[in-house]
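Asks: from the sequence below, what's the structure:
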Amino acid sequence: MNVRRFTTFLLLACAGLAGCVTQPVPMYRLDNGNVEMPAQAEDGAAVLLGPVKLADYLQHDALLQRLPDGSLAADDQQARWAGNLQGDVNQLLLRQLASRLKTQSLELSPGSKGFDPDIRIELEITRLDSGPQHPAVLEAQWRLLDGQGKRQSSRLVRLQEEHQGSTTDQVRAQSRLLQRLSEMMASAVKPIMVAKTRTGRSVSKAPSKPEAPPAIPAVEPIRTDLEVFRF
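Replies: Predicted structure coming up:
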């Protein structure tokens, strides 16, 4: 009887352990989109991206969902960001800007030693989320500064992207929002880059050829072999 009870206990314990086996946690990363990296170029204005600040509620590994009442909660499947969301956002924006501005002279703040930026982009993202019944929404502000730290322009933006409801599609929608944001920032940076290029601050121009001195007309000798007739 004791043996039978012990056997039954083992079977129940094994069944309980089998039922407690956890499913793999889904992990997600942002999509950088189709970006074409420009060839290395020495000319052109140098751009520094950062600091890029994320809202406090985004400083977690859990992928949060916007609920119908507007509150935020962890995903039902306990979905998480693969790696660091801050790093993913930084790399997405860096590659998008490099592609849209067609420059390799672009670094993340604080920049490498000796990197002297002409333009700095400061960015603060205060919202980046979505939900099964809520579109993906991005709210941010950027500021453009010149090499001396003087503000050139700033802008507040709110972008929205629809999706199909699944977590995978929500992440795609959030990625598209960041790509749209980089497009808007690139459009704001381009006029400043053109102005910097025209000043010749970063562009090395080929030395112009010295102008040839003006041609001096040849002096014709005065004819002295003419005969003089007297009457």
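Asks: hey, let's count contacts and neighbours off CA atoms from now on
Replies: OK.
Asks: assess the claim that residue 93 and residue 178 are in contact.
Replies: Yes: counting by CA atoms under 8 Å, residue 178 is a contact partner of residue 93 at 7.1 Å.
Asks: surely residue 94 and residue 105 touch.
Replies: No: contact between residue 94 and residue 105 fails when scored by CA under 8 Å: they sit 10.9 Å apart.
Asks: residue boundaries of the strands in this structure?
Replies: With DSSP state E as the criterion, the chain has strands at 27-28, 47-54, 64-66, 72-74, 80-81, 106-108, 119-131, 134-146, 151-161.
Asks: sequence B follows; please return its structure for comparison with A:
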Amino acid sequence: MIRFLWMTILIGLFAGCGGSAPARFYTLMPANDPVAARGTLSDSAKIIVVGPVTIPAALDQPQLVVTKGEHEVEVLEQHRWAAPLKDEITSALAARLSRLVGDATVTAYAQSTSLDPNVRILIDISRFELRPKDRAVFEALWTIKMNDETAVRRGHTNVAIPAANSSYVGLATAQSRALDALAQDLAAALRTR
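Replies: The predicted structure is shown next:
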């Protein structure tokens, strides 16, 4: 009887070691992120700060959140963002804009504490849905403000990007491409202000 009890305990321990799959981490940063330039900024340098960015509370999770139906979402425990989603979005947009707006220094809101920006871009994301085996749906309102806090331009970006494949990597890539569309809208607005 004691031998059977020990065997049961050992089997339970070994079964627990085989556990769950390791977590996978995703980022929205562009693959060809530019290297930051070194040097000092003059007082007349154009500085653009992206953020703050707001997202729906249901999406503000370390895990990927996918839409399962009209009123159902699933939080994917084994599929996580490499950083908090708001930070991922803000940094990814700043990186994209720095490529599109060549005459300015572009930085993310959380990284700009020592800078006095000429322009601030506020973004309110209302939808950033992942639809498995389908697409990413993105919708945001944005405002470009000058350093005197006057709103120069307001806009709305609404896109649905098909996933390249049925994997979660494909969905994260579709979300990243949605940020490309937002960055292009912002760059166009900055050029025409």
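Asks: now distance to residue 171 of the first structure and mean neighbour count too, for the strands of the first structure, in JSON lines please.
Replies: Below are those laid out as JSON lines (distance: least, CA to CA, whole Å; neighbours: other CA atoms under 10 Å):
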{"stretch": "strand 27-28", "distance to residue 171 of the first structure": "7", "mean neighbour count": "16"}
{"stretch": "strand 47-54", "distance to residue 171 of the first structure": "16", "mean neighbour count": "20"}
{"stretch": "strand 64-66", "distance to residue 171 of the first structure": "11", "mean neighbour count": "22"}
{"stretch": "strand 72-74", "distance to residue 171 of the first structure": "14", "mean neighbour count": "14"}
{"stretch": "strand 80-81", "distance to residue 171 of the first structure": "10", "mean neighbour count": "19"}
{"stretch": "strand 106-108", "distance to residue 171 of the first structure": "23", "mean neighbour count": "19"}
{"stretch": "strand 119-131", "distance to residue 171 of the first structure": "8", "mean neighbour count": "21"}
{"stretch": "strand 134-146", "distance to residue 171 of the first structure": "8", "mean neighbour count": "20"}
{"stretch": "strand 151-161", "distance to residue 171 of the first structure": "11", "mean neighbour count": "14"}
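Asks: distance to residue 41 of the first structure added to the ones you listed, as CSV?
Replies: Output for these, formatted as CSV (distance: least, CA to CA, whole Å):
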stretch, distance to residue 41 of the first structure
strand 27-28, 34
strand 47-54, 13
strand 64-66, 41
strand 72-74, 45
strand 80-81, 34
strand 106-108, 11
strand 119-131, 17
strand 134-146, 21
strand 151-161, 25
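Asks: wait, residue 126 of the first structure sits on residue 55?
Replies: Yes: Residue 126 of the first structure lies in contact with residue 55 (CA under 8 Å); the separation is 4.8 Å.
Asks: report the central residue of the second structure.
Replies: residue 89 (2.8 Å; CA atoms, centre = their mean).
Asks: residue contacts, the alignment partner in the first structure of that one?
Replies: With the correspondence set by TM-score structural alignment, residue 89 of the second structure lines up against residue 89 in the first structure. Counting by CA atoms under 8 Å, 6 or more residues apart in numbering, residue 89 of the first structure touches 30, 178.
Asks: which residues does the longest helix anywhere in the second structure contact?
Replies: Ranked by residue count, the top helix of the second structure under DSSP state H comes out as helix 168-192. Outside helix 168-192 of the second structure, the residues that touch it by CA under 8 Å, 6+ apart are 26-30, 79, 89, 92-93, 96-97, 100-101, 128, 130-138, 144, 153, 157, 159-165.
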